[in-house]
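Visitor: I'll drop the sequence and a predicted model, then ask my questions.
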Amino acid sequence: MSVGHSRAVRGSPLGRAVAGVVRLVLAAILLGFALTSDAVHDYPHYAVLILVHPLIVRQALGVSLEPFHIVWVSVALFVHPLGGILGLYDTIWWWDHLTHLMSATLVAGPTYILARAYYLSGQTPIVPGWTVPAAVVTTTLALGLVWEGIELVHPWLIVYSDEDTAMDAVFNAVGALATVATAPRVLGGLVCQALPADTFTGTGTSAEVADRGDDHDRHPEFDPGDD
């Protein structure tokens, strides 16, 4: 059992309703294009991901996304197929940069949650706090390189130039760094859900790890609040 099961997921009923509507609208747009054009046959799976990603995250990470997270993930999943369908990659010079930045957060976010929860759980020897952001940036850049490799062999993906590939890596890094910078507040509640239940009880090594240095000052997972 994790701490998150004892805490209410933040977000008003209105917020959850808005997040649900956003998911349905974005998925419907992609499915509509897929049903009316044979030029977007590789995009319907994005619609499926938009619809089911909260369930995937719950099963894979054991956390329940808040409305803000659901909307962000849905939009981040939507920008790439939208760019392909409407030709925005060719008509808007910064669209590819935006897509890579937002997609990078979809890798960096889960990586932060897992790495931060593991770091705080006491299941690992004492290591410097910078190992978590380092893991986030390294993982995001590594998977970005894997994607660039897929682009080289995928018949429907286009590699424009070496300079374009380099800029993709730059914006992958920007997305990872932006996630690291905002994660303590934006993802702190999800880290709390992923922590073992005894992290806040003062038992075992979990309490010792939770008492590391200035982490109390910067990470809201140490403040369960009054939910």
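Guide: In hand now; what should we look at? Treat the numbers as computed from the prediction; the structure is a model and nothing was measured.

Visitor: from here on, just use CA atoms for contacts and neighbour counts.
Guide: OK.

Visitor: my read: P184 touches R218, true?
Guide: Yes: the pair P184 and R218 passes the contact test of C-alpha atoms under 8 Å, sitting 6.6 Å apart.

Visitor: those two - which one has more neighbours?
Guide: Using other C-alpha atoms under 10 Å as the criterion, P184 and R218 rank with P184 on top: 20 against 11.

Visitor: would you agree the more buried one falls within a strand?
Guide: No: P184 is assigned helix when assessed by DSSP: H, G, I helix; E, B strand; the rest coil, not a strand.

Visitor: how much space between it and L14?
Guide: Note on P184: its distance to L14, by C-alpha to C-alpha, to the nearest Å, is 25 Å.

Visitor: for R116, same thing?
Guide: Per C-alpha to C-alpha, R116 is found 30 Å from L14.

Visitor: which elements pack onto the longest helix seen in the chain?
Guide: Of all the segments of type helix in the chain, defined by DSSP state H, the longest one is helix 95-121. Other helices and strands packing on helix 95-121, by 3 or more C-alpha pairs under 8 Å, 6 or more residues apart in numbering; DSSP states H and E, are helix 67-86, helix 88-91, helix 131-153, helix 162-186, helix 188-194, helix 204-210.

Visitor: quick one: end-to-end length of stretch 118-135, please.
Guide: With C-alpha to C-alpha as the measure, the first residue of stretch 118-135 is 12 Å from its last.

Visitor: who touches that stretch?
Guide: Judged by C-alpha atoms under 8 Å, 6 or more residues apart in numbering, the contacts made with stretch 118-135 from elsewhere in the structure are 111-112, 115-116, 177, 180, 195-196, 199, 205-210.

Visitor: mind listing what A108 touches?
Guide: With C-alpha under 8 Å, 6+ apart, A108 has these contacts: 136-137, 139-140, 175-176, 179-180.

Visitor: put this next to the first one:
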Amino acid sequence: MINSLQPLIGPHRLDALGAWVVTGVLVGGTGRFAAGGEFDWAVLTAVIVAVAVAVPLAARNLETTVPAELLGLVAVPVLVRTFGGFPQVTPFLVVAGVALLLAVVLDAYTSLTMTPRFATVFVVIVTMAVAGVWAVGIYATDALLGTAFLDGQTELMWDLVTAAATGIVAGVVFELYVERSARIARLRVSEPDSSGFDRSEASLPGDGRHHRIAVRALQAGLGAIAVFALVRGNVTLFVNSGGPLAITFLPAVFRREYGYAMDTGLVLWITVASTLHAAGALELYETYGWYDSLTHAVSASLVAGVGYAVARAVERHARAVVFNREFRATFVVLFVLAVGVGWEILEFASGGFASAVGGEAVLAQYGTSDIVNDLVFNTVGAFFVAVWSTAHFEGIAARLTGRVGSLASRE
């Protein structure tokens, strides 16, 4: 049994009346924000209005709207903000609400279709990704125009933490709403057919034997760094070398446990990314600014590939989920931005923990510019995969599809 989002939009006279009332309130809020000089909030509110109005316009029926209770829920942070409440939280609540409405509208009026569970994940990812874009944008504004939107690294990181928490809460609320909505129809979906799935995995340049030699050499280097860290009693360096070394052995684990022989070029790609990070812990990050950017771009390209593979696996397994090429590319970039925000939060938490208990942070941040630089080059790596390299991850997507289907059949 699987849910469909499409029943959330339909002709309901009484419900449409409520939706139009909420829309009118939002139009008034847009004017109030604009008159008060809060143009950022005026734009945010206008976006909600545009999404709400787009539905009846597309249906050519004033009684066909998004559910009034859902639109009202999205409008709550706007109303709270008009009274000056919770200025740090409400912007991200609005972003999460817009992502939620977009998921419903895209499902109803485009070739895209997604289940409520995937829509929940989409809301979380979009909220975190927008927070990353916002961080880069206001930093650039401060640097180029001399504004002072950011008070420092700590304020920026707490904004990212708030965005992540807000996205998760919004996603959970949306899923609970869908489970209890009378509009949602339960549709029985047959077992997925993956026979048409292209299981070919594009090979990276080079010979397989040369790839394996390079992988072993890099693993030896990682092992040497880990041993050096143990001898010196450097816990931070050991974690930052031992962890990446363990990651390089995952392809071998997949081959032994699941019979999946990953392309040797992709294994080399993973090993290079791991080695770059471990070598960076040998003070290369602090010495060479470009090295940190390179490492983040390469690592982000792998994260982007994982995001693509997951999206393709979900799409192939659940027939109620259909994406097009443009959406897959967009999802890859959003996924990497969200993971990048999550990584910065981990680094921030690591620093806070080290400050509380004493000692050196396992994952370090080097100021606001470092955070923004990381987010920018994460995006560079994501764009590279989204535009040129998704074919390298089709094999992983095929394997994930089989695993998801196997787990589903056991349930």
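Guide: Nice, thanks for sending it over. All figures in this text were calculated on a predicted structure; none of them were measured in a lab.

Visitor: before we move on, the earlier item: give me the mean deviation of the longest helix of structure 1 from structure 2.
Guide: Averaged over the aligned pairs, helix 95-121 of structure 1 sits 1.7 Å from structure 2 after superposition, using mean C-alpha distance after the TM-score superposition for structure 1.

Visitor: that helix to helix 67-86, inter-axis angle?
Guide: Between the axis of helix 95-121 of structure 1 and that of helix 67-86 there is an angle of 150 degrees, by axes from the mean of the first three to the mean of the last three C-alpha atoms, to 10 degrees.

Visitor: helix 95-121 of structure 1: how far from the chain's middle?
Guide: Distance of helix 95-121 of structure 1 from its chain centroid, counting by C-alpha atoms, centre = their mean, to the nearest Å, is 5 Å.

Visitor: do stretch 11-18 of structure 1 as well
Guide: Put simply, stretch 11-18 of structure 1 sits 20 Å off its chain's centre (C-alpha atoms, centre = their mean).

Visitor: cool, and stretch 210-228 of structure 2?
Guide: The chain centroid and the centroid of stretch 210-228 of structure 2 are separated by 31 Å under C-alpha atoms, centre = their mean.

Visitor: quick check: Y139 of structure 2 touching V372?
Guide: Yes: the pair Y139 of structure 2 / V372 is scored as a contact, 7.4 Å apart, by C-alpha under 8 Å.

Visitor: strands of structure 2, start to end?
Guide: With strands called from DSSP state E, structure 2 shows them at 2-3, 10-11, 64-65, 186-187.

Visitor: export those strands to a markdown table and tack on mean neighbour count and distance to R117 of structure 2?
Guide: Putting those into a markdown table (neighbours: other C-alpha atoms under 10 Å; distance: least, C-alpha to C-alpha, whole Å) gives the following:
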| stretch | mean neighbour count | distance to R117 of structure 2 |
| --- | --- | --- |
| strand 2-3 | 16 | 8 |
| strand 10-11 | 19 | 21 |
| strand 64-65 | 26 | 22 |
| strand 186-187 | 11 | 13 |
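
Visitor: which one of those lies closest to A349 of structure 2?
Guide: Closest of the strands of structure 2 to A349 of structure 2 is strand 2-3, at 36.8 Å (criterion: C-alpha to C-alpha).

Visitor: packing partners of the closest one?
Guide: Here strand 2-3 of structure 2 touches strand 186-187, going by 3+ C-alpha pairs under 8 Å, 6+ apart.

Visitor: returning to that earlier point: which one (most neighbours) among the contacts of stretch 118-135 of structure 1?
Guide: Note: the member of these with the most neighbours is Y112, at 28 neighbours, neighbours being other C-alpha under 10 Å.

Visitor: report the spatially closest residue to the counterpart of that residue in structure 2, excluding sequence-adjacent ones.
Guide: Structural alignment (TM-score structural alignment) places Y112 of structure 1 against Y308 in structure 2. Using C-alpha to C-alpha, 6 or more residues apart in numbering and skipping residues adjacent in sequence, the residue nearest Y308 of structure 2 is V332, 5.7 Å away.

Visitor: how far away is that neighbour from R319 of structure 2?
Guide: Taking C-alpha to C-alpha, one finds V332 of structure 2 at 20 Å from R319 of structure 2.

Visitor: more neighbours, those two?
Guide: More crowded of V332 of structure 2 and R319, by other C-alpha under 10 Å: V332, with 28 against 17.

Visitor: quick revisit: the contacts of A108 of structure 1, buried ones only, as a PyMOL selection?
Guide: Entered in PyMOL, the line below selects the buried ones among the contacts of A108 of structure 1, by 16 or more other C-alpha atoms under 10 Å:
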select buried, resi 136+137+139+140+175+176+179+180
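
Visitor: just give me the closest of the contacts of A108 of structure 1 to E66 of structure 1.
Guide: Within the contacts of A108 of structure 1, proximity to E66 of structure 1 (C-alpha to C-alpha) peaks at T179, which comes in at 16.3 Å.
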